[in-house]
Each structure stands twice: as C-alpha cells, then as structure tokens.
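> curious how this folds, go ahead:
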Amino acid sequence: MDRNTFTGLFLIMIIIAGSVWFLRPSDAQLKKEAALQDSLKRVKDKTTPATTARLDTAKIINKPVDSAALKSPFGATINGTEKLITLENKDLRVKLSTRGGRIYSVELKNFKTFDKKPLVLFDGDANKFGFSFGAGAANVNTNERYFTPSAAGLQVAGQDSSSITMRLSYTATQYIDYIYSLKGEGYKVGLVIKATGLDNVIANSSSINLNWESSLHRLEKSITLDRQYSMIQYLTTDNDFNDLGDTKNDQKDITDKKLQWVSFKQHFFSSLLLSKDGFTKSSLIVNVDTSNHEDIKQLKANLTVARNSDGTFPLDFYFSPNRYKTLAAEGHGFEKQINLGWGPLKYVNRVAVIPVFNFLTQFNWNYGLIILALTIILKLVLSPLTYKSYLSMAKMRVLKPEMDEIKAKVGEDNPTLLQQEYLKLYKKAGVNPLGGCLPLLIQMPIVIAFFRFFPGLFELRGQGFLWMHDLSTYDSIVNFGFSVPFLGDHLSLMCLLMTVSTLIYTYFNNQISGVSGQMKYVGYITPIIFLGALNGYPAGLNYYYFLANMLTFLQQYLIRLMVDDKKIHAQIQENKKKPEDKKKKSGFSAKMEEMMRQQQQVQAKKK
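The predicted structure is shown next:
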C-alpha cells in the first residue's frame, strides 16, 4: 500500500462517516417518527386486549375438556387454578407455580438490570420445566397438569432451610411429589422428585424425560454482548466442558456421554441444573430471535434422568451470578462457565491474573484504581522484555544509515542479495533483527488474555469510575439513534481515547524503530480498526488498553534516558572488529543461506 492508496482509503472513510453524520435524521424527524409509532401502539392496544399469563391460564382452565381425557391417568389434574407460591431467602426470590409444579420465575434480590429494574432471570409461560412419561395408553406431560402445594410447606416458606412439596395426584395413595428446598442464603434450590405407588402405572419408571425451556430476558446495556455471551454450556461426568449457540442457532444431541450439569448461561448470570447421577441422554437447542429486544435467546434442553437407588430423582438448581470465586466455591467445575480464553490464555488468567486481581480487591479500592494497579504490576513484570525490545530497536536504528548504503549499492531489484548483505551486517555488528519482535510476541498472550478477562469480569458490573458509570459496558458520549456502519449506534469515549493513544504510540514507536516506507502507514490502520471492533466492548477493557499505552510511554521515556545511541554505535563498531565466529552454523541458519543462494541463482538466470 503506497501513500496515495492509503490517502485515498482514508478520504473514503472520512466521506462515509461524514455522509452518515450529516444525513442522519433531525431531532424533529425522530420525534415525529416516535409520535407516529406511539399512535399506532395506542390504536393496537385498543383493538387487541392485553393478556397476561394469568388470563391465558384462565382460558386454558375454562375451555371444554374431553371426557375421555378426564378418565385417562392423572385426568383429574387437567383442570385447576394456577397459584404462585414464593420461596425466598437472603439472595433469591423463587416463585413456584401450581401449573406444572415448576419454577415460574427467579429474581436475584441483590442485583438490578442495567435500567435499575429487579433482576428476573426468567418468568412467564415461555419457560417450561416438566417431565413426560407413559402411563397406560396415555402420554403425560407435567407441564400441562395442576399440582397441589402442601399446607405444611406453605407455612414455613421464607424461613431458613424452607421446603415446599408440590403434589401431582393419581389417587390418594399414588402421586408424584416435587420437593423444593432453599437454605437461608445462597443460590442453590434443591429439587427431589419422588413417585409413590406408581410402579405399575408409569411405564419404564427407572428413568424420566425432562423438558427444560427458558426465554432469557435482556439484563445488560449492550444487547449485542448479552446475546454473544448467552449460550448453553455443559460438563460431562468425565469432565469434558463444552458450549453451543454463542453466535447462531445451534443444536446438539449427546447420547454417548452423561452430562453432570447443563447451564443456561447469560453474560453475568446463569441458571444451572445439576444431576447427581448425570443425565444419560441429552438434546440441546439454541434459538436466536434478533427481532425481540426484550428476550435475547431461547434455550431448550431435553434430558433423560435416571432414578436413584432410593427411588427418587434428585436435582439441584443454581441461579447464580457468574462471579469466578462464587462459582468455584460451589464446586462441580461451575467456574468453567467463565470464558478465560483458549489454550495458554486460560492458564495465564487462572494462574496469574485472577489471583492478583483477587488480592487487590481486598483493599476495597475503586475498581478503576484496581485496574490501574493491575496494569502497573503487569508492566513491571514485563519491563525486562520491554527494555530488551527497545534496545534491539535502538540498535537497528543506529544501523539504518549503513543499511541505506547497502540498499543504494545493491539496488532494490535484487531482494535476495540485499537480504544476504543485511544478514552479513547484522552478524558483524552482533545485532539480532528479531530481538525487538520476540519480546513483544512473548507479551502478546498476556495482552490477549486480558481481552478475555475484562469482558467476563462480573466484579466490574455496575462499578463506576470517573465519567464511566459502569465499567462492564460501554461509556457512550454520543448516541446516534441509529446504526452507523463500523461503529454501531454510539461512540464510546474511553474507546476513542484508547484509539488516539494507540495512534500516538504508533507514531513515537516508528520514530524509535526507524520504520519507513509503506510499513510506516500500516501501523496507523490497526488502531482505526480497533475503534470499530472495541467500541461496543466494556469501558474497563478500553480503560486497561489506554493505561497500558500511557505506561508504555512512560517506560520508553525512562529507557530512552538510560540508552545512549552513541554508546550503542561504538559497541557495534567494536563488534565489527572482532574476528568472525567460526563456530558451526545452526541448521536453520545454514538452510536460510542456502535458500538465498538458490534464489539468487534463479534471479541471475532470469536476467
């Protein structure tokens, strides 16, 4: 890419951005459109009566029921009245419904949504939790049946270690019990399913088929990241962790392995179902409906649960924040839900970053200061590599006049010979041309590890610093009101500052390294790309990159005071006077020189 091409692309980008900005609808047009939509909504509300889950239930109760269905197994449970019973502790408010005997809704009491509403993971009839089994010639689905709550359970609800029994009756002595239990604090809801006197009624009573469905509510400011981080995750009994549906619709059937738990995970919260004996067969489905801005994804799990040795089907729900130390304390590998990166990145975060971060949180500092301290510690640890990289670039800068002389002498039309002459110069001067790159490459896994660490860091949720109200999401200074190509519907101030600092860093780095020609302009393209890529990412992540740039400026200023170009030049000249090392060349060096000689011969023949 020459200068003219780069200038043309840059001007095209400015024209596109300017067109979007100047052609955007005015405030008056936006208000007019909003008024029109509001009028249409009022007309629709007058013609279409609003319905609630309770009204829908009433319709189901009042519709005629086939007399044959009433005479079928559990036929008396087809009709009923839906009631909600609250099971509550310090952390959770769980509502149970008599229709299906299921958990109707879950609220995490100590947290709020991004718009300060009660944080309800799911509620309503779009969510299901029921079992299907054969009883005689009929197929029974508990989702559509009415349970009776135990009076004793209702009296102790809300107290420490409370429990409620929801009963689906066949006869007075034959029934299915859902026994829910909740301790005084914590995120675990126990569920024991027990069938009494039904061995001759239920076909294949050694296992039951569970249907679990949930429509996930939008909980975070960035609906894009909320969808991206929402998925189904699971862990097999042999400790094999996997997920599906993070970016698209997905489906997976698992019959060769038993699942220990299945999680309906969102960005910062999750609903998890654990089986002590494992789910023997599983079918997992993820549907993404981008047209709905209230619910972000629909998740489904069809699971086969085996009966325990005592004749029960024990399960445990966990409705929990995705805080690493909270999940790790629960055990069962729950902390695997938090994406710490792939390969070595995962271990960098788990072994180094998380322990240091947890240590810093003990001081009760603002999280903006904790990120600053974490960045300083990282820069201090990597300072020897930074010094080595700077020193290598300084040597290359000192050698540049001699390299220019070689280039003028050999010419650019023979790149193979030119590289050979460069290598001879490096060897005489004792300079490693890769010395400036290798330290940077070693640092890259840590930089990328932080890219995974900050977006999934629950501790930043709702934590403000300076003008940033929430470090876990973007800090918009401009809301466009419409989607702009490359940027989205907003402009993040911290992302803009990070981009400007990266551009300045690139400029000074070019001065230090002596980069010239086309490569000088390539470095300016990457920060512009990052502006679009990171504009919707958490302010905490962009704040870390901004701090890293500022501290790098400081490091380079201090190192520059310590490094004298004249001394480096004198040392290089001394190295040139030393006799050539007659040691046997490495296999790699010998192959490189042989390859260059062959290329030179080919070029000579062409000429």
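> please count neighbours and contacts with C-alpha atoms only from this point.
OK.
> quick one: contacts for Ile528?
When contacts are counted by Cα atoms under 8 Å, 6 or more residues apart in numbering, Ile528 is found next to Thr499.
> what's the helix or strand for it?
Per DSSP states H and E, Ile528 falls inside helix 519-534.
> Gly517 and Gly523: what is the separation?
Note on Gly517: its distance to Gly523, by Cα to Cα, to the nearest Å, is 11 Å.
> about what we covered before: which of the residues in the helix holding Ile528 are buried?
Residues of helix 519-534 classed as buried: Lys520, Tyr521, Gly523, Tyr524, Pro527, Leu531, Gly532, Leu534 (neighbour count, 16 or more other Cα atoms under 10 Å).
> what's the answer for stretch 361-374, then?
Buried-residue list, stretch 361-374, by 16+ other Cα under 10 Å: Tyr367, Gly368, Ile370, Ile371, Leu372, Leu374.
> nearest residue to the third one in space, please, no chain neighbours.
What sits nearest to Ile370 in space, not counting adjacent residues and going by Cα to Cα, 6 or more residues apart in numbering, is Leu360, at 6.3 Å.
> ok, that neighbour - how many residues close by?
17 (other Cα atoms under 10 Å).
> sec struct for it, please.
Look at Leu360: counting by DSSP: H, G, I helix; E, B strand; the rest coil, its state is helix.
> and what of Ile208?
strand.
> what about it, how many neighbours?
19.
> again with the one 4 residues further on
The local packing of Trp212 (other Cα under 10 Å) involves 19 other residues.
> next: the one 3 residues further on.
Counted by other Cα under 10 Å, the residues lying close to Ser215 total 22.
> quick check, it in a helix?
No. Assessed with three-state DSSP, Ser215 is strand; it does not lie in a helix.
> I figured it was touching Leu299, is that so?
Yes. Between Ser215 and Leu299 there is a contact at 6.4 Å, judged by Cα atoms under 8 Å.
> can you give me the helices in the stretch 1-150 of the chain?
Residue ranges of the helices in the stretch 1-150 of the chain, as given by DSSP state H, counting those that start in this stretch, are 3-22, 27-47, 53-62, 67-71.
> so for Phe269, which of those helices sits nearest?
helix 53-62 (24.5 Å; Cα to Cα).
> in the closest one, what counts as buried?
Per 16+ other Cα under 10 Å, helix 53-62 contains these buried residues: Ile60.
> just checking, what packs against that helix?
Using 3 or more Cα pairs under 8 Å, 6 or more residues apart in numbering; DSSP states H and E, no helix or strand is in contact with helix 53-62.
> also this sequence, please, to line up against the first:
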Amino acid sequence: MKKYKKIILLMSMLVLVFVLTGCGATGSVTADSTGLWDRYIVYYFGQAIKSLSFFGNKGIGIIMFTLIIRVLLMPLMHFQTKSMRKTQELQPKIKALQEKYSSKDPETARLLQEETQRLYAENGANPLTGCLPLLVQLPIMMALWQSISRIPALTNGHFLWLALGDPDPTYILPILAAIFTFISTKLTSMGQTETQGAMKIMNYTMPIMILVMGVNLASGLSLYWVISNAFQVVQTLIINNPFKLKAEREAEEKRKQDLEKALRKANLSKKKRK
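You can find the predicted model right below:
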C-alpha cells in the first residue's frame, strides 16, 4: 500500500485544488478587487499575461507566460531529477531491507520504516521530492485558470480558433495536452532504473485527468498545459535523456560483465599454473 501513497497524494492535491478553485471563483477581478488571492495574485497574473500579449493576442501572452514559468522552474526540476536518481540508486538496499524485515507484524514494519528513513537521510534522498514541481505548479495553474475565467480582457480573448475563456470546442488542445503529459511522464519513468507501480499508474492517470479537465475548463488553461508539457518533454530529452541514460547503464553493465570475465579468466589461469 505504501507504494501508492505518492500517487494518492498527487491526485488528492489536484482534485482538492480544482474543487476549491471552482467553489471560490466568483466575480470579475480588477484593480479594485480585495483580498490577497484576487488582488495580488490573480490580478497580477492577468497583468503579466496582458503585458506579454504581443500584437494584443492574449494567447501569445499565455504562451510567453508559460515559457517564463518553465524556465524559472528549471532549477527545481534539476533538483528533482538528482533526488530521483539518488532514490533509484538506493533501491537495491531498500529491497535488502524489505527482505530482512519481511515479517508483517507491527514491530517489524516499524523497524523497516525506521531503517528505510535512515537510509534515505544518510544519502540525502527523499522519495517525495517528485511531488515538489507539482506542488509549485498547482497554485500557478489555479491562478492562471482564475485569471482567464475572471479577468474580462482574458476571458474575452481569442487565439487561433479559441475563445480563451471557453472550453476548446474541437478538443484539439485537451488531446494535445494529454499526449504531451503522457510523453513527459513516460520519458521520466524510462529514465529510472526501475519503474515502480505508482509511476506506471501515473503514466496513464495523469493524461486522463488532464484530458477530462481540458475538455471542461477554459481553453486558455489547456494552452498552458500544452506548452508546459511540450517544454517538459524537450527539457527531459536534453537534460535527462532516458535513451542516453539507458545506453550508459548498458555500457556500465557490459563493463562489469567484462571485468568479471577477466577476473574469472585470471583466476582460472592461476589455478592451472598451480
């Protein structure tokens, strides 16, 4: 059950954010709005998008805003990648602990948990670090959604065939957002030495959730998801290319096998000389 805690946490946060946002999103947001969220977050998100709307096109503003956000998040994504690699490197030791404390009684389970946490702490790894980018992006998505839905200049904006304040009638953007989400999560899982069950579920549940929300929410938010996840795909291929990592692992494995063969051959030669 523990291996599903991460995915349950992520899904719960998504559902909670969008439920709360839907319940609280009432009235237009202007410079006269009050409250920390409306006046200083939603309003200034809208102002940032409008200032980036070249040629007065609010869709371009959303694209530019998304790219800036993704660039700002790159250090956090790099930290996440490093932490995930450390966690993956510890998997053989984690499995050894699980075999050592295989009994299901409460005391053994407690010892396993303590030993596992100690192992993570000693190696500077945290399996929940993968949640950090999503934790940061959730309020950004919420503020962006409310900006598009509650600031008239954005709600009435258009981009290509889209009315940014309305769902995409062609479903093109929600489908693209789901596809790029799937590719992004798939590439991430491919870069791991061992894909856990929770990650496999994420590969399919996240794109489905994005698709469902994209079909029902403002197309401006779907545009954000398309650009954001496409950026993530490119970033992964450049910084943490799973195909390159796989080739490196295979080369390292071959090197170890060649070394073992050489050692066995040397030992055999010594025995023959004796």
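> where does the TM-score land?
Once superposed, the chains reach a TM-score of 0.66 (TM-score structural alignment, normalised by the length of structure 2), with 223 aligned residues with a Cα RMSD of 3.6 Å.
> if we can go back for a sec, closest to Ser162 of structure 1 among the buried residues of helix 519-534 of structure 1?
Leu534 (46.3 Å).
> what's near enough to touch the aligned partner of the closest one in structure 2?
The equivalent of Leu534 of structure 1 in structure 2 is Gly214 (alignment by TM-score structural alignment). Contacts of Gly214 of structure 2 were listed using Cα under 8 Å, 6+ apart, and they are Pro167, Asp168, Leu173, Pro174, Ala177, Leu221, Ser222.
> the counterpart of Lys93 of structure 2 in structure 1: neighbouring residues, count only.
Aligned counterpart of Lys93 of structure 2 in structure 1: Glu402 (TM-score structural alignment). For Glu402 of structure 1, the count of nearby residues is 13 (other Cα under 10 Å).
> where in structure 2 does the helix or strand harbouring Gly190 of structure 1 align, residue-wise?
Applying DSSP H and E as the criterion places Gly190 of structure 1 in strand 188-196. Counting by TM-score structural alignment, strand 188-196 of structure 1 pairs with no residue of structure 2.
> check which residues of that strand are buried.
Going by 16+ other Cα under 10 Å, strand 188-196 of structure 1 has these buried residues: Lys188, Val189, Gly190, Leu191, Ile193, Lys194, Ala195.
> how about stretch 155-171 of structure 2?
Of the residues in stretch 155-171 of structure 2, Thr155, Gly157, His158, Phe159, Leu162, Ala163, Leu164, Gly165, Asp166, Pro167, Asp168, Tyr171 count as buried by neighbour count, 16+ other Cα under 10 Å.
> next, count neighbours for the nearest residue to Gln573 of structure 1 once chain neighbours are set aside.
Nearest residue to Gln573 of structure 1, sequence neighbours excluded (Cα to Cα, 6+ apart): Ala429, at 6.8 Å. Other residues within reach of Ala429 of structure 1, judged by other Cα under 10 Å, total 20.
> what's the separation between Ala429 of structure 1 and Lys407 of structure 1?
In this view, Ala429 of structure 1 and Lys407 of structure 1 are 17 Å apart by Cα to Cα.
> kindly report the same for Asp277 of structure 1.
Distance, Asp277 of structure 1 to Lys407 of structure 1, by Cα to Cα: 72 Å.
> how about Asn302 of structure 1?
Plainly put, Asn302 of structure 1 is 69 Å away from Lys407 of structure 1 if you go by Cα to Cα.
> what helix or strand is Leu378 of structure 1 on?
Element membership for Leu378 of structure 1, per DSSP H and E: helix 367-410.
> counterpart of the helix or strand just after that helix in structure 2, which residues?
Next helix or strand after helix 367-410 of structure 1 toward the C-terminus (DSSP H and E): helix 415-429. Mapping helix 415-429 of structure 1 onto structure 2 (TM-score structural alignment) gives residues 109-123.
> mind listing what Glu593 of structure 1 touches?
Counting by Cα under 8 Å, 6+ apart, Glu593 of structure 1 touches Gln420.
> and the strand or helix carrying it, how far from the chain's centre?
Using DSSP H and E, Glu593 of structure 1 sits in helix 587-606. Here the centre of helix 587-606 of structure 1 is set off from its chain's centre by 48 Å, with Cα atoms, centre = their mean, to the nearest Å.
> over to stretch 36-54 of structure 2?
Taking the mean of its C-alpha atoms, stretch 36-54 of structure 2 sits 24 Å from the chain's own mean (Cα atoms, centre = their mean).
> now it: buried residues?
By 16+ other Cα under 10 Å, the buried positions in stretch 36-54 of structure 2 come out as 38-39, 41-47, 49-50, 52-53.
> just give the nearest non-adjacent residue to Met199 of structure 2, would you?
Closest to Met199 of structure 2 by Cα to Cα, 6+ apart is Ser189, at 6.8 Å.
> what does that neighbour correspond to in structure 1?
Correspondence of Ser189 of structure 2 to structure 1, assessed by TM-score structural alignment: Asn510.
> any idea whether its match is helix, strand or coil?
Of the three states, Asn510 of structure 1 takes helix under three-state DSSP.
> right, and it touches Val522 too?
No. Taking Cα under 8 Å as the definition, Asn510 of structure 1 is not a contact partner of Val522, at 10.8 Å.
> average offset of the host helix or strand of Trp225 of structure 2 relative to structure 1?
Trp225 of structure 2 is located in helix 219-239, with elements delineated by DSSP H and E. By mean Cα distance after the TM-score superposition for structure 1, the fitted helix 219-239 of structure 2 averages 1.4 Å away from its aligned residues in structure 1.
> could you list the residues in contact with that helix?
The list of residues contacting helix 219-239 of structure 2 from outside it, by Cα under 8 Å, 6+ apart, reads 59, 62-63, 66-67, 70, 141, 144-145, 148, 162-168, 173-174, 176-177, 180-181, 183-184, 187-188, 214, 242.
> and the next helix or strand past it?
Reading on from helix 219-239 of structure 2 to the C-terminus, the next helix or strand found by DSSP H and E is helix 242-273.
> residue for residue, what is the longest strand structure 1 has?
If you go by DSSP state E, structure 1 has its longest strand at strand 269-288.
> sorry, back to before: report the distance from the match of helix 415-429 of structure 1 to the chain centre.
Relative to the chain's own centre, stretch 109-123 of structure 2 is displaced by 25 Å; criterion: Cα atoms, centre = their mean.
> middle-most residue in structure 1, spatially?
Nearest to the geometric centre of structure 1 sits Tyr229, at 4.3 Å (Cα atoms, centre = their mean).
> ok, so what distance separates that one from Leu216 of structure 1?
Distance, Tyr229 of structure 1 to Leu216 of structure 1, by Cα to Cα: 12 Å.
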